[in-house]
Each structure stands twice: as C-alpha cells, then as structure tokens.
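Enquirer: 3D, please:
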Amino acid sequence: MTPSTAEHAQMTVEEFEQIAHHAPETVRLEFINGRLVVKAMPDGNHSEMLMWLVRQCMQQRPELNLMPERGVKAEAYRKGRARADAVLAPRRHFRGHGEWSDTEGILMAVEITSRDADTNQRDRIDKPIGYAEADIPVYLLIDRDDDTLTVYSEPKDGTYQQHPSYPFGAEVALPDPVGITLDTEELKDYAS
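Expert: Reported below is the predicted structural model:
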C-alpha cells in the first residue's frame, strides 16, 4: 500500500472486518489499497474454471488443498483484506484460522477475472501488488477478457519479478513451490 493511500484510507482494517463480518453471504467484500471493494459473484464459467483448477491441483499435488474464497491478509504490513478466488496451501493449513488468514504458508493465490467494471484495477493492478507485498510465491491470474493465464512469481520488494502470460490451450508450468503443470485446453470451452 502506498503511503498516500494509507493516509487516506476509507476506514481502518478493524472497521472493514466488522462490516465484512456482518455482510450478507451474497456480498463479497474486500479492503484493497485502503478502500472498500465489492467483488462480483461468480458466474457459471468462472465456477467451471475454478473447478478445472481444483482437479488439476488434486491430481498433481494431493498433499495440497486449493481452498476457494479464502480471505487473506494482503499488502504491506498485512493491511489489506483480499478474498482470493482460491489459495493453494498444505492440507489442514487453515485449521483454526478465522475469516482472514496470514499469507505465511500460502503457495499460490488465484484470481479469475469477473465481468464487472472493477476487474482491471482489482485483479490486474491491485492484487499483484498486494500479493507480492505479502510474499505469496505465485499469483495465477486466469483472464477471461483476453483468454490468457498470467503467472506472477518471484516476489521481491512488493513486486513480482516474473509475469509471463500464456494463451488458453497452452501447457503452463507453475514454478516452485507450486510445481504443477496445467493443461489449459479445457479453458477454451469457457472463453468469451
């Protein structure tokens, strides 16, 4: 989070958590870059893409869980609250956690773009910064606007050093510590 944003945050993290705790289940709230963000509910193609990824992870790394809709403490000093579409971590990693988990032990965060006006700022700009600042080793962005996967890796000083993109249909190797190779051919079935 930039100092100017921190100084002009809409509310404190504690105030956000109180609001998010009382929000109805049909509303997904995040606190990103000092502002309250309403995240769109997933449509059918979004859900199918997530399940495709769950299957790939379970087949190749059964000792890990890809947890959907996990709240994580992101950004510098864990001042942001992101509700990742999914996070990859060792089985039983989140046992005993509350709604918002520290990112230590999380191997990968996943976002699948939504059909809303905020997806560009949220998924392509704010989330790579927030997840890199929180030292999540890999951020996988499945982008439905241009039918690509972008693999962000090697976080250093709040920035991912690597971020190659691949078209749907390509074979995509996710770097360590994830160590999964994705056959993305099926994603073409869910393209715009």
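
Enquirer: use CA for all of it now, contacts and neighbours both
Expert: Will do.

Enquirer: hey, where'd the helices end up in the protein?
Expert: Using DSSP state H, the helices of the chain run over residues 3-7, 13-22, 44-60, 119, 127-133.

Enquirer: strands along this protein, start to end?
Expert: Secondary structure of the chain (DSSP state E): strands at 28-32, 35-39, 64-74, 80-90, 100-101, 108-112, 138-143, 148-156, 159-162, 165-167, 171-174, 180-183.

Enquirer: quick one more, to check against the first:
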Amino acid sequence: MIERPRPIEVTEGERAFEDVLRTVEEMNTPDGHKAELIRGKIVVSAWSRLRYFIPMESLREQLTEHVAADQVATHAPFLFSFPSVGRAYGPDLYVVDRSAFLTEERHGDGEALSLVAEFTSTSTRDADWREKLQVHGQLVPVYLVVDMQEDEITCFSDPSPQGYRAHRTVSFGTPLPVPAPFSCEIDTTAFKAAAG
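Expert: Sure, this is the predicted structure:
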C-alpha cells in the first residue's frame, strides 16, 4: 500500500458522529496503518516511519519527567474523539489523563489530552498543520508539530475558541521551551539524526 492517505467520504448528516466513529474504530486497517476521521472523511494512512521512533521516544521520555501523577505520556495507537466538530484522531504522541483509559469505549475523550505531538509525513503534513491545529487549538493546552520535512518543531499553546494564541518554532538541535502545564525545555538533538 502506498503512503498516501485514502479518504472514504462521509456525507454530513447521513450518519450520526457516533456511528461514523464506530466505523472508524471497527475498520480492519492493514498492518502499519491507522484510520482517523479528518474533515468529515474516514482517512487511512500509514503510521510513522521507523526513523521517527528515536525522536518520538526522546520526546516521550523528556515529557514523562514533567507530567502530573494522574497522566501518562505515550505513543500507544488509540483514537481520541472531538464530537463537537465530528473529528477523531490517533495522535503520534500525546499526554493524557490516565482516567481516559477507564472506559469500555474504543476511543478516548479529546478533552483528556493535555499535549498532542504530530510528526509530519508527506501524506499527513497538511492535516497536521491545518485541521488538527485548528481543532486542538480550541481545547488541547499544548500542540507540537514536529516537521520532519523542514527539520523544525513548533510549539503551540494557550488555546482559545479562535485557536492557539502563542507559538514558537525552533530548528532541530535547538532547545524548545514548552509552557505550562509542562514548563520544561525539550532537547531536540535526537531529532536531527532522523530528519529527512
């Protein structure tokens, strides 16, 4: 299968959000692929490339030192839903309340996320920089876009109904300040080796 995402059109109003979300959750995607609900469409795309693992794990390890006791930093493959905008994403890496996993549902509540990090690829870059930025910018305290094509990382913070009010971009190899609730500095040295 090629890396390009494959959208499946979902006509607005045709099915309730929960029905569409259930379809996404129950899809038998090929190994190495995930299904998300983006722009009202079910999109199947490849998980991150192997070379992304080192920077992804470096980021997870650094964040783990700064998460609250009732939270976890992980890159486990789970969907998080945003019912008010009819979206469901499987973040590359995220920090979430542990209570989000105490459910029989197959997806977590997007409101339990305190940080989302997306590692861009040619197939997902547009969604990471546009749609996900817009949706997360109204709710998630910190959104990191690790732009693997441009060799830089951007930290968005201070969400509002109009989107994030603050952001900062640094090149790989430069420390990145991450504001509250983490209040830490991310060492991006490991990101340079994986850059494309």
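
Enquirer: one step back: now the strands of the first structure in a markdown table, with distance to residue 130 of the first structure and mean neighbour count?
Expert: Formatted as a markdown table, those follow (distance: least, C-alpha to C-alpha, whole Å; neighbours: other C-alpha atoms under 10 Å):
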| stretch | distance to residue 130 of the first structure | mean neighbour count |
| --- | --- | --- |
| strand 28-32 | 8 | 21 |
| strand 35-39 | 13 | 16 |
| strand 64-74 | 5 | 21 |
| strand 80-90 | 7 | 23 |
| strand 100-101 | 14 | 18 |
| strand 108-112 | 11 | 25 |
| strand 138-143 | 10 | 24 |
| strand 148-156 | 10 | 21 |
| strand 159-162 | 9 | 16 |
| strand 165-167 | 19 | 17 |
| strand 171-174 | 20 | 16 |
| strand 180-183 | 23 | 16 |
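
Enquirer: mind putting the ones you listed in JSON lines, distance to residue 53 of the first structure included?
Expert: Written out in JSON lines, the entries for the strands of the first structure read as follows (distance: least, C-alpha to C-alpha, whole Å):
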{"stretch": "strand 28-32", "distance to residue 53 of the first structure": "21"}
{"stretch": "strand 35-39", "distance to residue 53 of the first structure": "20"}
{"stretch": "strand 64-74", "distance to residue 53 of the first structure": "8"}
{"stretch": "strand 80-90", "distance to residue 53 of the first structure": "10"}
{"stretch": "strand 100-101", "distance to residue 53 of the first structure": "22"}
{"stretch": "strand 108-112", "distance to residue 53 of the first structure": "10"}
{"stretch": "strand 138-143", "distance to residue 53 of the first structure": "10"}
{"stretch": "strand 148-156", "distance to residue 53 of the first structure": "12"}
{"stretch": "strand 159-162", "distance to residue 53 of the first structure": "21"}
{"stretch": "strand 165-167", "distance to residue 53 of the first structure": "15"}
{"stretch": "strand 171-174", "distance to residue 53 of the first structure": "12"}
{"stretch": "strand 180-183", "distance to residue 53 of the first structure": "8"}
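
Enquirer: with respect to residue 131 of the first structure, which of these lies nearest?
Expert: Nearest to residue 131 of the first structure, of all the strands of the first structure, is strand 64-74, at 5.8 Å by C-alpha to C-alpha.

Enquirer: and that closest one, what does it pack against?
Expert: For strand 64-74 of the first structure, the elements it packs on are helix 44-60, strand 80-90, strand 100-101, helix 127-133, judged by 3 or more C-alpha pairs under 8 Å, 6 or more residues apart in numbering; DSSP states H and E.

Enquirer: all set now, cheers.
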